[in-house]
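K.L.:
This is a predicted model, with the sequence first.
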Amino acid sequence: MKGLNTKERIRAYHDFCKKYGLDAKAFPHFYGLNSIAEGEQIAHWWRGQPNKPDAFACSTDYLAAGLLTEARRLGVSVPSDVAVVGFDNTEISHLLDLTTIHYPIDKQAENAFIMIRNTLEGMQEQLHPLAFKLVERATT
């Protein structure tokens, strides 16, 4: 929860909620979740809700993978009953045919190196722009 990526994802979430008049604090019990096991717990939570969300945008592919696989075990049809989107475009998203957000981690690593080198050597090398993209697969 303290990493720059996480902070930026949270900021983007709050910006989205503000733009569309949504309560960003409506589901505090979902903050900080990112494991497969926690995704499985979300599937059980979803199943027990009288007013079910139509979709989940998960903070990681692992959280989405747990949600997706447990939902299927519970007999939930994804994406007919609920859509699931991950984040990071890891190998698990490809294996599960999971819709995800591609995040250019290689360019982020290069930027980190450029920032360190700029600081240590007094350089002004420009950072690579980071382009995110939706990778549409079978869960949306």
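P.N.:
Done, it's in. Residues are numbered from 1 along each chain as shown.

K.L.:
only C-alpha atoms for contact and neighbour calcs from this point on.
P.N.:
Will do.

K.L.:
ok, so what distance separates the closest residue to Lys7 other than its chain neighbours from Gly66?
P.N.:
Residue nearest to Lys7 in three dimensions, not counting chain neighbours: Met1, with 6.9 Å by C-alpha to C-alpha, 6 or more residues apart in numbering. For Met1, the distance to Gly66 equals 20 Å [C-alpha to C-alpha, to the nearest Å].

K.L.:
Comparing those two, which residue is more hemmed in?
P.N.:
Gly66 (21 against 10; other C-alpha atoms under 10 Å).

K.L.:
any idea which element the more buried one lies in?
P.N.:
helix 61-73 (DSSP states H and E).

K.L.:
what helices or strands is the helix or strand just after that helix leaning on?
P.N.:
Downstream of helix 61-73, the first helix or strand assigned by DSSP H and E is strand 83-88. Here strand 83-88 touches strand 55-57, helix 61-73, strand 99-102, going by 3 or more C-alpha pairs under 8 Å, 6 or more residues apart in numbering; DSSP states H and E.

K.L.:
which residue sits closest to the residue nearest in space to the middle of the chain in space, ignoring its chain neighbours?
P.N.:
Against the mean C-alpha coordinate of the chain, by C-alpha atoms, centre = their mean, the closest residue is Ser59 at 2.7 Å. Leaving aside its chain neighbours, Ser59 sits nearest to Phe87 (5.7 Å; criterion: C-alpha to C-alpha, 6+ apart).

K.L.:
another one to put next to it:
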Amino acid sequence: MVTISDVAKEAGVSLSTASRALNNSSLVSAEKKEKVLEAVKKLGYRPIRLSAVRKAQQDKIIVVITRMLNRDMLDAIRETADELGYQMAISYAGESCDGGYQSALELIKILPQHMIGGLIFIHNECRDEKIWKELSAYPMVQVGESKEVSPLRSISIDDRAAAYDMTSYLIKQGYRRIAYVRSDNDDRFSYGKPRLKGYCEALEDAGIEVDKSLILDAGYILDGGSDVAKDIVKMKNRPDVVFCGSDYMAVGCLAELERQGIRVPEDIAVCGFDNHEVTEYCQPSLTTVGQPYGEMGSEAVRMLDMICSGAIASGRKMLAEHTIIVREST
């Protein structure tokens, strides 16, 4: 059966754009609407009539389980959920070792079962088979962190390509001793290995030998960045630039370098990953890898909605476009 995903792929647009085009939304350009309609005609797609489904979905709740509070993403989820007739509940996982799945399960158990529309997990993976079995009874979408092979429909950036592009940018700027700071618990995050791979591949492609002494470990938090900066200051042969695996780590690193009398970027440059709000307001402002959090959040709700309506199935991974955002720290 032809699905809206097939239409989006044929037209060269995102799922949400295809959905909006079919609903004659003013947010979609005439050119893209035409492409979607041409794809519909070519593939013989027959849209599911969602009016009855929409009526049944009124007052259903999308439960969002997240370990990070990103305003752009959460606002986009709320706005899109409201647009599609859902309410939203948030379960904040923080740094819980189970990724917040246990707290999600507890929240779900206190909600009337007929009101649960589905689950959206942000940067979380479930490693507990018992909990997973209970949660898998509901439609689910994963945002931002996903295994290559996963039963969930997911949306994330290409972490390997993002790290490769940032490292390549740094090389083009003339940096050669590029330190990469990964999480001290990288096995917990599926994006850890792809990012390290992208960093190493960019160095190798530029003819720069990977120096293992410049691959450092720290927590993905402010204190983690501060700690790694203290270690860097003690090095006899310091790096030219420090590429941190998260913005909070990078801000902590930047602040500690400044405290130690190291000028950023004149003595050592610093860059991060994610483009959180803090990156624009620290001094100097932080160069970083941008993730389209608003787009990813909106897309996740639309994916979940289409799974609930039967328009698409679970189990496919969608890639969002990352950007290299250059600011004052490099």
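P.N.:
Looks like it arrived, so ask away. Computed from a predicted structure; not experimentally measured.

K.L.:
Out of the helices and strands packed on strand 83-88 of structure 1, which gets nearest to Ile42 of structure 1?
P.N.:
Proximity to Ile42 of structure 1 (C-alpha to C-alpha) singles out helix 61-73 among these, at 6.1 Å.

K.L.:
circling back to that earlier point, the residue nearest to the centre of structure 1 -> structure 2?
P.N.:
The criterion is TM-score structural alignment: under it, Ser59 of structure 1 has Gly245 as its aligned partner in structure 2.

K.L.:
And the helices in structure 1, which stretches?
P.N.:
Under the criterion DSSP state H, helices of structure 1 are mapped to 4-19, 36-47, 61-73, 91-95, 105-121.

K.L.:
relative orientation of the third one and helix 36-47 in degrees?
P.N.:
Read it as helix 61-73 of structure 1. 50 degrees (axes from the mean of the first three to the mean of the last three C-alpha atoms, to 10 degrees).

K.L.:
Could you tell me how far helix 61-73 of structure 1 lies from the centre of the chain?
P.N.:
Distance of helix 61-73 of structure 1 from its chain centroid, counting by C-alpha atoms, centre = their mean, to the nearest Å, is 13 Å.

K.L.:
Counting neighbours, which bits of the helix holding Gly66 of structure 1 end up buried?
P.N.:
Within helix 61-73 of structure 1, the residues that count as buried by 16 or more other C-alpha atoms under 10 Å are 61-71.

K.L.:
what sits against Glu295 of structure 2?
P.N.:
Glu295 of structure 2 sits next to 73, 76 when contact means C-alpha atoms under 8 Å, 6 or more residues apart in numbering.

K.L.:
Please tell me how far the aligned partner of it in structure 1 sits from Ala24 of structure 1.
P.N.:
The alignment partner of Glu295 of structure 2 in structure 1, by TM-score structural alignment, is Lys107. From Lys107 of structure 1 across to Ala24 of structure 1, the span is 30 Å (C-alpha to C-alpha).

K.L.:
now Met123 of structure 1
P.N.:
Counting by C-alpha to C-alpha - Met123 of structure 1 and Ala24 of structure 1 are separated by 40 Å.

K.L.:
Val78 of structure 1 now?
P.N.:
Distance, Val78 of structure 1 to Ala24 of structure 1, by C-alpha to C-alpha: 25 Å.

K.L.:
These two - which one has more neighbours?
P.N.:
The neighbour count for Val78 of structure 1 versus Ala24, taken as other C-alpha under 10 Å, is higher for Val78 (18 against 14).
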